[in-house]
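1. Could you work out the structure for the sequence below:
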Amino acid sequence: KPVATERRSRPRDGRLRVLICEDETDVAAVIAALLDAEGFSSDVAPDIDTAMALLRTRDYVALTLDIKLAGESGIKLFHDIRASPVNSDISVIVISAVADEAKRSLNGTAVGIVDWLEKPVDSTRLHAALAKIVAGKVERRPRIRHVEDDEGVLAVMSAGLGPDVLIASAKTLQEARRAVAKHRYDLVILDIALPDGSGLDLLIDLPQETGVIVFSAAEMDEKLGDRVQAMMTKTRASEIDVAKLVRRMLVASRNAAGPTVQARE
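-> Model (predicted):
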């Protein structure tokens, strides 16, 4: 089974890559040819294990998914991907002889499925789905986890950040730990005083590349150093102040060479 040794979103020819989850060799070849004509590179995964291995080691702009995959459930693969710490928000195009049946089975849990295509593949609809994915992927929405037990603070922060980010909350330390174990986040906004412990205990669970802003009424240790990019006190800064800082940090991160934001308030 071909597995890449490094993560990169584009192969050497510079094209975006799509993962084809399909166990019928001739059908996979047709999809690969259609993708090639659209300017995409592709890999083929004939089963769930290969698909998950490739998703762990390569970045894909999208995947095509057959619901009946080598005697396994493509729906299970879909849920495994959504629960995975990598590529969990990948766009999916269902290409299956039972696309309508799958649509009914997922029953509202089909987050991130761009289209449902029956076999044989309609090249016009595939083109439209890929165009929609690329348009949405040009500027991927940053993923933020706000660890905070105050509903009011959560609501104001979410409104202040607006629709350009994907923000989810965690009201306890344990809930936050479960979330960061499953998903990668660009940024974590962290309260210290949580119902079941100190939010600072979450720091050990976060990858180094995840930015951290501490926003808390509790006293903060200035020795947190480089692991926390910003510390803001609720008595001296508002949720809108934090939202503005978040946007600046995300822009700096996106530009890659941008300086790390340091704030002590």
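2. From here on, just use CA atoms for contacts and neighbour counts.
-> Will do.
3. Can you tell me the SS state at residue 39?
-> Recorded secondary structure, residue 39: coil (DSSP: H, G, I helix; E, B strand; the rest coil).
4. which residue packs closest to it, ignoring adjacent ones?
-> Closest residue in space to residue 39, ignoring its immediate chain neighbours: residue 15 at 6.6 Å, by Cα to Cα, 6 or more residues apart in numbering.
5. For residue 68, which non-adjacent residue is spatially closest?
-> residue 74 (5.6 Å).
6. How much space separates the one you found from residue 102?
-> From residue 74 across to residue 102, the span is 9 Å (Cα to Cα, to the nearest Å).
7. what residues do these two have in common as contacts?
-> Taking Cα atoms under 8 Å, 6 or more residues apart in numbering as the criterion, residue 74 and residue 102 both touch residue 67.
8. Just the buried positions in stretch 92-101, please.
-> Within stretch 92-101, the residues scored as buried using 16 or more other Cα atoms under 10 Å are 92-99.
9. Export those as JSON lines, with columns for distance to residue 117 and secondary structure.
-> Below are those laid out as JSON lines (distance: Cα to Cα, whole Å; DSSP: H, G, I helix; E, B strand; the rest coil):
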{"residue": "92", "distance to residue 117": "11", "secondary structure": "strand"}
{"residue": "93", "distance to residue 117": "7", "secondary structure": "strand"}
{"residue": "94", "distance to residue 117": "6", "secondary structure": "strand"}
{"residue": "95", "distance to residue 117": "5", "secondary structure": "strand"}
{"residue": "96", "distance to residue 117": "6", "secondary structure": "strand"}
{"residue": "97", "distance to residue 117": "8", "secondary structure": "coil"}
{"residue": "98", "distance to residue 117": "9", "secondary structure": "coil"}
{"residue": "99", "distance to residue 117": "6", "secondary structure": "helix"}
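10. between the residues you listed, which is closest to residue 239?
-> Distance to residue 239, by Cα to Cα, is smallest for residue 92 among these, at 34.5 Å.
11. And this one, please, so the two structures can be compared:
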Amino acid sequence: DLNLPGESGISFLRELRRHPATASLPVVVVSAIAKSGQQQLGSVAVSVLDWLEKPIDEQRLLKAVSHAVKNGPRKGRRVLHVEDDPDIARIVATMLEGVADIDLATSLSVARERLSNSDYSLVILDIGLPDGSGLDLLPQIHAMDPPIPILVFSAQDLDDDIRGQVAAAFVKSRTDETSLVRAVSACLEESTIKKTEDRNKT
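-> Next up, the predicted model:
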């Protein structure tokens, strides 16, 4: 929205485009002043996927968000999916096609090895695994520098204390594709920004 409390949405969008980590971040503008904002932004407006005036056309918004998620930048975005159910693994891989590159680990031991040898932007974690609980991976993931965001996608719900240790948590039977893809995309953007900030500090 271009009408932000205490800040101009136009200034915020210009700042996004100046920051290396968010220069190519997909943006959809939904605002009562979308048309005038488009004129004010000039050349920056070209980088916005869509401009929607309020009241919102829900179908157009969903189409724009779906396009942003599927066609956003994926360079360096690698996700470790810890899941022993091949059907769930295939479904998630299909959902995230074009969003990130997916590595599958079907057990704790494989996940530990991949975490030690590869650089990931996100871990999607099942709890019930053949050789233990996926939650046993939390200490290893949190100890990494920088820590990798964790999205739990499991048949089991989480206790509040565990929920506070992860970026997001979803129960498989209660989660639709749009919610999962949006959560994954948000985690990946956050991870990308943190990695860029860390590189700039060194």
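12. What's the match for the residue nearest to residue 68 of structure 1 in structure 2?
-> By TM-score structural alignment, residue 74 of structure 1 lines up with residue 134 in structure 2.
13. That match and residue 62 of structure 2, how far apart?
-> Distance, residue 134 of structure 2 to residue 62 of structure 2, by Cα to Cα: 33 Å.
14. Compare neighbour counts for the two and give me the winner.
-> Remark: of residue 134 of structure 2 and residue 62, residue 134 carries more neighbours, 20 against 12, as counted by other Cα atoms under 10 Å.
15. That one is in contact with residue 109, isn't it?
-> No: using Cα atoms under 8 Å, residue 134 of structure 2 is not in contact with residue 109, being 10.3 Å away.
16. Now for residue 83 of structure 2: which residues touch it?
-> Going by Cα under 8 Å, 6+ apart, residue 83 of structure 2 touches 89, 104-107, 125-126, 129.
17. Helices of structure 2, residue ranges please.
-> Listed in chain order, the helices of structure 2 (DSSP state H) span 9-18, 34-41, 58-71, 86-95, 108-117, 138-142, 160-163, 177-201.
18. and if you look at the stretch 101-250 of structure 1?
-> Listed in chain order, the helices of the stretch 101-250 of structure 1 (DSSP state H, counting those that start in this stretch) span residues 123-137, 151-161, 173-182, 239-254.
19. Reformat these as a markdown table; add mean neighbour count and distance to residue 143 of structure 1.
-> Formatted as a markdown table, the helices of the stretch 101-250 of structure 1 follow (neighbours: other Cα atoms under 10 Å; distance: least, Cα to Cα, whole Å):
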| stretch | mean neighbour count | distance to residue 143 of structure 1 |
| --- | --- | --- |
| helix 123-137 | 15 | 13 |
| helix 151-161 | 15 | 12 |
| helix 173-182 | 17 | 11 |
| helix 239-254 | 17 | 10 |
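20. At the geometric centre of structure 1, which residue do we find?
-> residue 89 (3.8 Å; Cα atoms, centre = their mean).
21. Just give me the match in structure 2 for that residue.
-> Under the alignment (TM-score structural alignment), residue 89 of structure 1 pairs with residue 147 of structure 2.
22. Tell me who's in contact with the nearest residue to that match once chain neighbours are set aside.
-> In space, and not counting its chain neighbours, residue 147 of structure 2 is closest to residue 141: 6.2 Å by Cα to Cα, 6+ apart. Counting by Cα under 8 Å, 6+ apart, residue 141 of structure 2 touches 115, 147-148.
23. before we move on, back to that, measure the residue nearest to residue 39 of structure 1 to residue 113 of structure 1 for me?
-> 22 Å.
24. more crowded one of those two?
-> Comparing residue 15 of structure 1 with residue 113 by other Cα under 10 Å, the one with more neighbours is residue 113, at 19 against 14.
25. Tell me the spacing between that one and residue 94 of structure 1.
-> Distance of residue 113 of structure 1 to residue 94 of structure 1, computed by Cα to Cα: 7 Å.
26. ok, back up a step: among the buried residues of stretch 92-101 of structure 1, pick out the one closest to residue 187 of structure 1, please.
-> Distance to residue 187 of structure 1, by Cα to Cα, is smallest for residue 92 among these, at 24.6 Å.
27. sorry, back to before: hang on, isn't the residue nearest to residue 39 of structure 1 packed against residue 38?
-> No: at 10.1 Å, residue 15 of structure 1 does not count as touching residue 38 under the criterion of Cα under 8 Å.
28. and of the helices of structure 2, who's closest to residue 170 of structure 2?
-> Ranking the helices of structure 2 by distance to residue 170 of structure 2, with Cα to Cα as the measure, places helix 177-201 first at 7.8 Å.
29. what helices or strands is that closest one leaning on?
-> Judged by 3 or more Cα pairs under 8 Å, 6 or more residues apart in numbering; DSSP states H and E, helix 177-201 of structure 2 is in contact with helix 58-71, strand 122-125.
30. what range in structure 1 matches the last one?
-> For strand 122-125 of structure 2, the aligned range in structure 1 is residues 62-65, judged by TM-score structural alignment.
31. how close does the matching stretch sit to structure 2?
-> Stretch 62-65 of structure 1, aligned to structure 2 and superposed, deviates on average by 0.6 Å (mean Cα distance after the TM-score superposition for structure 1).
32. List the contacts of that stretch.
-> 17-22, 74, 90-96, 133.
33. Next: stretch 168-179 of structure 2.
-> 95, 150-158, 163, 180, 183.
34. from the middle of its chain, how far away would it be?
-> How far stretch 168-179 of structure 2 lies from its chain's middle: 14 Å, per Cα atoms, centre = their mean, to the nearest Å.
35. Would you indicate which residues of that stretch are buried?
-> Going by 16+ other Cα under 10 Å, stretch 168-179 of structure 2 has these buried residues: 168-170, 172.
36. Alright, I will stop here.
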